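Trainee: got a structure for you, letters missing:
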């Protein structure tokens, strides 16, 4: 979920985008080089947990260093809207309706499902084959 942090004020000469991100190194390494190649803009990534990054953005409110928060949770954005500038991608029209940016602040970049991992050795007598099985005493 990239969100503009309102760092702005940088001249075109710098051509650097500062991205705060709690995303995995794998995702960052897959996305950032493609962005740099396509745009010619150098990216500086500052990695940390979402909570830590939001605290940093709060402390930098009067003079933001970051330009974009890439990743995090919906609740972090909604409860800190005053820290972000509205932004809707020009590609939003191509997004499935359920995932469009309908707040003006949040652009979904990935769809993650929840995963349940079961240790079959420890649970072999429980016969866990579905989520419904977890509701059984």
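Mentor: Arrived safely, thanks for sending. From a predicted model like this one, the values you see are computed outputs, not experimental measurements. Residues are numbered from 1 along each chain as shown.
Trainee: For the rest of this, base every contact and every neighbour count on C-alpha atoms.
Mentor: OK.
Trainee: So residue 3 sits against residue 74, correct?
Mentor: No. Under the contact definition of Cα atoms under 8 Å, residue 3 does not touch residue 74, with a separation of 10.6 Å.
Trainee: Take this one as well and set it beside the first:
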């Protein structure tokens, strides 16, 4: 399965932890409720490609979408080997002011679960806790 993921996403430099996740699960929807909606969707390889083509972006690329605050978690390929994490947050309403999360995919996923789905990387969410 890894080879088909890599073949579909050959334009991207994929983080190992994200590839391992895709190998196990393909995609996921976390912390969505029937009454309040929201939640975070970890995109399948097909959706990564669809967003990439649909928005004509080549760098960074989307890997997760938040329905709660309408934004996306992206992999910043320039930071993959930095040792400090490589994720960046882009809010739909303010795409010119991304927030560097400085976590790997698995670190981000662990913290998302630890914070019960709250978007801990967005400054106003830190104040609510």
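Mentor: Now that the structure is in, tell me what you want to look at. Remember, it's a predicted structure, so these values are computed and weren't measured experimentally.
Trainee: List the TM-score for the superposed pair.
Mentor: Once the chains are overlaid, their TM-score stands at 0.26 when taken by TM-score structural alignment, normalised by the length of structure 2; 55 aligned residues with a Cα RMSD of 4.5 Å.
Trainee: More neighbours: residue 3 and residue 74 of structure 1, which one.
Mentor: residue 3 (26 against 12; other Cα atoms under 10 Å).
Trainee: Let me know the helix or strand that that one is in.
Mentor: Using DSSP states H and E, residue 3 of structure 1 sits within strand 2-4.
Trainee: Which neighbouring elements make contact with that strand?
Mentor: Judged by 3 or more Cα pairs under 8 Å, 6 or more residues apart in numbering; DSSP states H and E, the packing partners of strand 2-4 of structure 1 are strand 68-70.
Trainee: what's the strand it packs on packed up against?
Mentor: Using 3+ Cα pairs under 8 Å, 6+ apart, strand 68-70 of structure 1 sits against strand 2-4, strand 16-21.
Trainee: In CSV: those, plus distance to residue 35 of structure 1.
Mentor: Shown next, in CSV, are these (distance: least, Cα to Cα, whole Å):
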stretch, distance to residue 35 of structure 1
strand 2-4, 13
strand 16-21, 10
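Trainee: For residue 56 of structure 1, which of those strands is the nearest?
Mentor: strand 16-21 (9.5 Å; Cα to Cα).
Trainee: What's the biggest helix in structure 1, counting residues?
Mentor: Across structure 1, the longest stretch assigned as helix under DSSP state H is helix 25-39.
Trainee: Okay, buried residues for that one please.
Mentor: residue 32 (16 or more other Cα atoms under 10 Å).
Trainee: just the angle between it and strand 16-21, please?
Mentor: Between helix 25-39 of structure 1 and strand 16-21, the angle comes out at 160 degrees (axes from the mean of the first three to the mean of the last three Cα atoms, to 10 degrees).
Trainee: which is the next helix or strand following helix 25-39 of structure 1?
Mentor: Next along the chain from helix 25-39 of structure 1, counting by DSSP H and E, comes strand 42-47.
Trainee: just checking, what packs against that following strand?
Mentor: Checked by 3+ Cα pairs under 8 Å, 6+ apart, strand 42-47 of structure 1 has strand 16-21, helix 25-39 packed alongside it.
Trainee: mind running it again at 10 Å?
Mentor: strand 16-21, helix 25-39, strand 68-70 (3 or more Cα pairs under 10 Å, 6 or more residues apart in numbering; DSSP states H and E).
Trainee: and the next element down the chain from the shortest one?
Mentor: Using DSSP H and E, the helix or strand that follows strand 68-70 of structure 1 towards the C-terminus is helix 74-78.
Trainee: so which of the helices and strands packed on strand 42-47 of structure 1 comes closest to residue 56 of structure 1?
Mentor: strand 16-21 (9.5 Å).
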